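Colleague: Sequence and predicted model, in that order:
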Amino acid sequence: MLKNQAQIISGYSQKINEVTSKIEQTKKLIDQLSLVRIGLFLAEILFFILLLNSADDNGRTLIQIALLLPVFGFVFVVRKQAKLDREIDYEKQLLWVYQNEWNQLNGKPNGYDSGKEFESESHPYSSDLDIFGNASLFALINRCYTKTGNDLLAKRLANKSLKEEILSRQEAVKEIQEKIEETFFLRANLHGHDIQKIEQIKIQLQGNLGLQLAFVRNKFLRLYVAIAPYFTLGLVLAAIFVGGLFSNVLGLFVFIHLGINIFFNSKINLVFYSFGGGSGLLNSYAKAIKWTENQDWKSQYITCLFTSKIPVSKEIETLSKVIQKFDARLNLIVGGFLNGLCLWDLQCCISLDKWYQSSSKDVITTLNHLGDFEELISLATLAHNHPEWVYPKVEDGFLLTAVEVGHPLISIEKRVNNNFHLEQMPTVDIVTGSNMAGKSTFLRTLGINMVLAYAGAPVCAKSLQLSVFSINSYMRIKDSLNESTSTFKAELDRLKMILNNIKHDKNTFVLIDEMLRGTNSKDKYLGSKVFVEKLITEKTPGLFATHDLQLADLQHDHQQTLRNFHFDIQINNREMEFDYKLKQGPCSTFNAAILLKQIGLSLN
């Protein structure tokens, strides 16, 4: 049964309450274990006092054994607490994910990246159609936390795709939409980590690490590091039970080991500081990857993402364990003790080298493919959160038919939907109308839904059928003081870009809002007329919003290739009312005189 948006918001509220309750329960359990740790510490002190006051008999032996019990109990409790700390970290990230969905559906900003870094006024349409930046399409859709995911989503929204790829992506998005509840698990595991750290690790795995670990490939060194722990253990036991010479020999070997560690310290640091502290991050990434591996995927687009014959999640878990052991060197006392006895840092470097030789290529590919899943999950979440939206039908030929298409960035309470279709042959459609009547919004509505369609996402419409076009727009033209560019020069540059794109791609669709604003009215009309006729000659479809009614008159000379539409106003009790509905024919009612009168200027 298809849910409506109110039910979806209610579902998120329920999830928020469930996770919040679980976090509180986990916190209470952690606090209880903290009390147990204090109790075990006090018990250890008590047993130690009893040992000091005990006679040299069987009771003393029992107390000595009892001294070990609080130690073992303490170790167990610490490990249990560490596990609960990891659980609560995950639960907090999961709560953030659910809270973010609830916030966005209630009109608050998306907590993920807005894509501001991808903004470009030179792009054929992204700036005009609000694709990137604050309050943009990217900001609405994005559920990517990794750099790879953000880059892939931006690429999908900024580039043209082939029909086959669009349909393949639609299939993949639909399949993930069926598993939407499980995707929150993946997102929670990826969120909250240091994004730069995983990029640093990937760079290391791509080449640097192999060179940095060359120093541990000496056969003699590897052999000695392998036997050192056993040799040192023997010396420790001999020093305890025999003493004397063995104690001196043990001290000598500890001194030698520390010297070896100092000798290789610069090379060890080079390896460690590219991975150190990354074990928790990699463990979470391994869990996310494991989820993708355990699904029985059907769509070809997703199955092609899996190139490894073995579970890569296990390889990453192994790497995480090596790094976790390596992190012991961060504690100077523990690290010094381990290096003195068994050359711990070199042990970790050798383990890392063994892992690198067998696993690194698959891991890099799979870590990058997490971005593919994030990008698809972003579109699937959009479909889940807006069940009234539909997947468009992408077809061959020349086609665009939209029924009740609305702007996805306008709230459902304020959104006004319109119908629109192209004829069987390309036409230039002139859209006239008053200020604030809805011309610009309609152009952006059509363009932004086309961008959604080509990304493989659902669109804000009752239905949409279209072929694949290259979108070119001309709307927000700005001057530039830094580049000494006037508005008119900027407009000419934009027109030149569009004409060049039309020349190289015959499947171009042009959206223009009030052309040549930076020049006089006569040149503006003549320039607009020439451009419209150029589009007609090139058989390039376009929507042309303007206040200039003379352009609407061009239909007399181009009856088969130019159409007129308009948005009008109604005047009730001297008040303007807009219905924002697209209508046939040129506009006959304008509001400039009314608006001027309101500020004290009257037209005769």
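Modeller: That came through, no problem.

Colleague: From now on I want contacts and neighbour counts done on CA atoms only, so please keep to that.
Modeller: Fine.

Colleague: could you pull out the helices for the stretch 201-350 of the chain?
Modeller: Counting by DSSP state H, counting those that start in this stretch, the segments of the stretch 201-350 of the chain that form helices are 209-212, 219-241, 245-263, 265-272, 279-294, 300-303, 312-326, 332-342, 344-385.

Colleague: which SS state does the one residue sitting closest to the centre of the chain fall under?
Modeller: The chain has residue 144 as the residue nearest its centroid, 1.3 Å off, counting by Cα atoms, centre = their mean. Per DSSP: H, G, I helix; E, B strand; the rest coil, the secondary structure class of residue 144 is coil.

Colleague: which residues sit in contact with it?
Modeller: Going by Cα atoms under 8 Å, 6 or more residues apart in numbering, residue 144 touches 112-113, 150, 371, 374-375, 378.

Colleague: distance of it from residue 191?
Modeller: 9 Å (Cα to Cα, to the nearest Å).

Colleague: Likewise for residue 469?
Modeller: 36 Å.

Colleague: Same question for residue 453.
Modeller: According to Cα to Cα, residue 453 and residue 191 sit 28 Å apart.

Colleague: Please apply the same query to residue 7.
Modeller: Taken as Cα to Cα, the span from residue 7 to residue 191 is 26 Å.

Colleague: Got another one to weigh against that:
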Amino acid sequence: MQSLGRLQTAAARRSRVYGISKLVIAVLTLAAAGFLIHVLSGLLMLTVPTAIFLVLVVLHEKTLERMRYRARAIRFYEDGLARLNDNWRGRGETGDRFLDPAHPYARDLDIFGTTSVFQYLSTARTRAGEQTLANWLLTAAPMDDVMARQAAVRDLAPRLQLREGIASAGESVRSGVHPDVLSLWGRATPILTTTATRVASSGLALLWLLSIVAWIWWSSPLPALVMSLFNFGYSHRIAARLDKAVGGIERAAGDLELLAAVLALLESEQFTAPRLVDLQIALRCDGICPSEAIRKLARLADLIESRHSLFARPLDLVTFWSAQLVFLAERWQHIFGPQLRVWLDTVGELEALSSLSGFAFEHPDYAFPQLVEIGPQFDAECLAHPLLPIGKAVENDFCLDAQRQLMVLSGPNMAGKSTFIRAIGVNAVLAQCGAPVRARKLTISPLQVAASICILDSLSGGVSRFYAEIGRVKMITDLAQDTTPVLFLLDELLSGTNSHDRLIGTEFVLRALVEHHGIGIVSTHDLALTRIPETMNGRGFNAHFEDRIDGEALVFDYKLKPGVVQTSNALKLMRAIGLGVSE
């Protein structure tokens, strides 16, 4: 990154030199033109500084383009360092638009939002890439797909220059490349292109040009006036269809240069992972590179957009040049439109894999999970939450399987119960989307993650927290009816009712989940619930976190220990903030 910074500084100096040079040459040329305005031979001499000015314009623009690319590359490395230094919060896309409150775990595990898993992982520049990564985080992939993604991530992780190129290609894309809009346009029926429209618009434009020639040659403006009026009328006749066709192209063609740049990177790379090779094969289209085809559409879209210019609009009314461009765009649509969805999906998958491979590259000590068909099973060594910084995360071993399906987790406030539960869930989500996990080792079978951790009431909907919670519990028990075992993660289950009802309700829910081959964890402050494992015929067990007093301070080690917690710190915490409660 330091070399990029030095190059950027040198380029900034060149840019200033080019800018000053252009200004000086422009001023001198205009001044000279003023003196030589009546001398034809002198004016011809001004072609030399004019040519120099044009060369400087081209060189300056190329310098600015390289500076813009380099700025994005520097941002790519700065984001990586921010993640490693725990300064990543607030950087990048949050993915809020993908959050569905009814999803089994997205809100509870902070998959989207500020300081979320998505914000930490995503380096995608296109909406297709963000959509693909979000889908992977929301839905567990089949085992074969997970293993294929793991191989692709391993292949991409050391390709730093490729990932830099993907992250640095094109301009900002926040308002462009809407994959659904673009793919729908690609499959749509052409609006303007008919034989009659093409013949009429081309013929009338030619006749108008001939009328201008006649005016110049015979000094008679009448043919040009007649043709102009006739063409104005025809322009009005096709205006609605033309505007509709142009609008569709402009909406579909956001920042296509970025899409083309990412496709070009994928086309030129030599991969070893089968999934990446398959992505390259999917791009092939009768020997034509998709990146070049997309660039051609981008150029057409840019030219079509210029029809809104104050000077271009009147000329368009008599020459129909924008209609000719639409004919070309709709011809492109006919040839390549059906492939657009494949190209967009390919770019989306490449960007999602690039995001996961960046995560793997930055954390080489994280393990790729071992996938097993026989389950249920979640067996982890030295597991921790992947969003916690190095040095603050405490690693714990954790195992659930067909023999030990339920952990009842007790412990005092602030001891780490909720964070530990989220660590299990987030690592399970990462494992089933093809990413490495924050553990020394993880063996996992196919599981449906479901959580009840962050339950909110709804004032507008008239729903209490307790009612919202039992609704979530009902959803989790319904998921348990499926063939894929549920990994249930329940934090302070049914805390909104009395101890008697809570014990009966919790035992009923846990027994139902266990009987349907689910595995999971429930945390509690209510020690009455720690008796539930005794009724589970060996399939349940207790574990706890604890604290200790060090002088006047409470100290937490965040280490998971077997058995039921023997301490409580509620009164200690109340006194610590100035509430003089007595024993």
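Modeller: Perfect, thanks for sending it. Bear in mind the structure is a predicted one, so any value in this text is a computation, not a measurement.

Colleague: could you dump the contacts of residue 144 of structure 1 to JSON lines with distance to residue 140 of structure 1?
Modeller: Conversion of the contacts of residue 144 of structure 1 to JSON lines gives the following (distance: Cα to Cα, whole Å):
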{"residue": "112", "distance to residue 140 of structure 1": "9"}
{"residue": "113", "distance to residue 140 of structure 1": "10"}
{"residue": "150", "distance to residue 140 of structure 1": "13"}
{"residue": "371", "distance to residue 140 of structure 1": "18"}
{"residue": "374", "distance to residue 140 of structure 1": "14"}
{"residue": "375", "distance to residue 140 of structure 1": "13"}
{"residue": "378", "distance to residue 140 of structure 1": "9"}
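
Colleague: Reformat these as a markdown table; add neighbour count and distance to residue 218 of structure 1.
Modeller: Formatted as a markdown table, those follow (neighbours: other Cα atoms under 10 Å; distance: Cα to Cα, whole Å):
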| residue | neighbour count | distance to residue 218 of structure 1 |
| --- | --- | --- |
| 112 | 18 | 47 |
| 113 | 21 | 46 |
| 150 | 23 | 42 |
| 371 | 21 | 38 |
| 374 | 25 | 42 |
| 375 | 26 | 44 |
| 378 | 25 | 48 |
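
Colleague: what's the closest of those residues to residue 208 of structure 1?
Modeller: For the contacts of residue 144 of structure 1, the residue nearest residue 208 of structure 1 by Cα to Cα is residue 371; the value is 22.6 Å.

Colleague: Skipping adjacent residues, who's closest to the aligned partner of that closest one in structure 2 in space?
Modeller: Under the alignment by TM-score structural alignment, residue 371 of structure 1 pairs with residue 348 in structure 2. In space, and not counting its chain neighbours, residue 348 of structure 2 is closest to residue 129: 3.6 Å by Cα to Cα, 6 or more residues apart in numbering.

Colleague: Please give me every residue in contact with the aligned partner of the one you found in structure 1.
Modeller: By TM-score structural alignment, residue 129 of structure 2 lines up with residue 149 in structure 1. Going by Cα under 8 Å, 6+ apart, residue 149 of structure 1 touches 370-375.

Colleague: can you tell me what part of structure 2 stretch 521-529 of structure 1 aligns to?
Modeller: Under the alignment (TM-score structural alignment), stretch 521-529 of structure 1 falls on residues 499-507 in structure 2.

Colleague: Check the mean deviation of the matching stretch from structure 1.
Modeller: Taken over the aligned residues, the distance from stretch 499-507 of structure 2 to structure 1 averages 1.8 Å (mean Cα distance after the TM-score superposition for structure 1).

Colleague: which stretch among the helices of the stretch 201-350 of structure 1 comes nearest residue 86 of structure 1?
Modeller: helix 279-294 (8.7 Å).

Colleague: Understood, closing this out.
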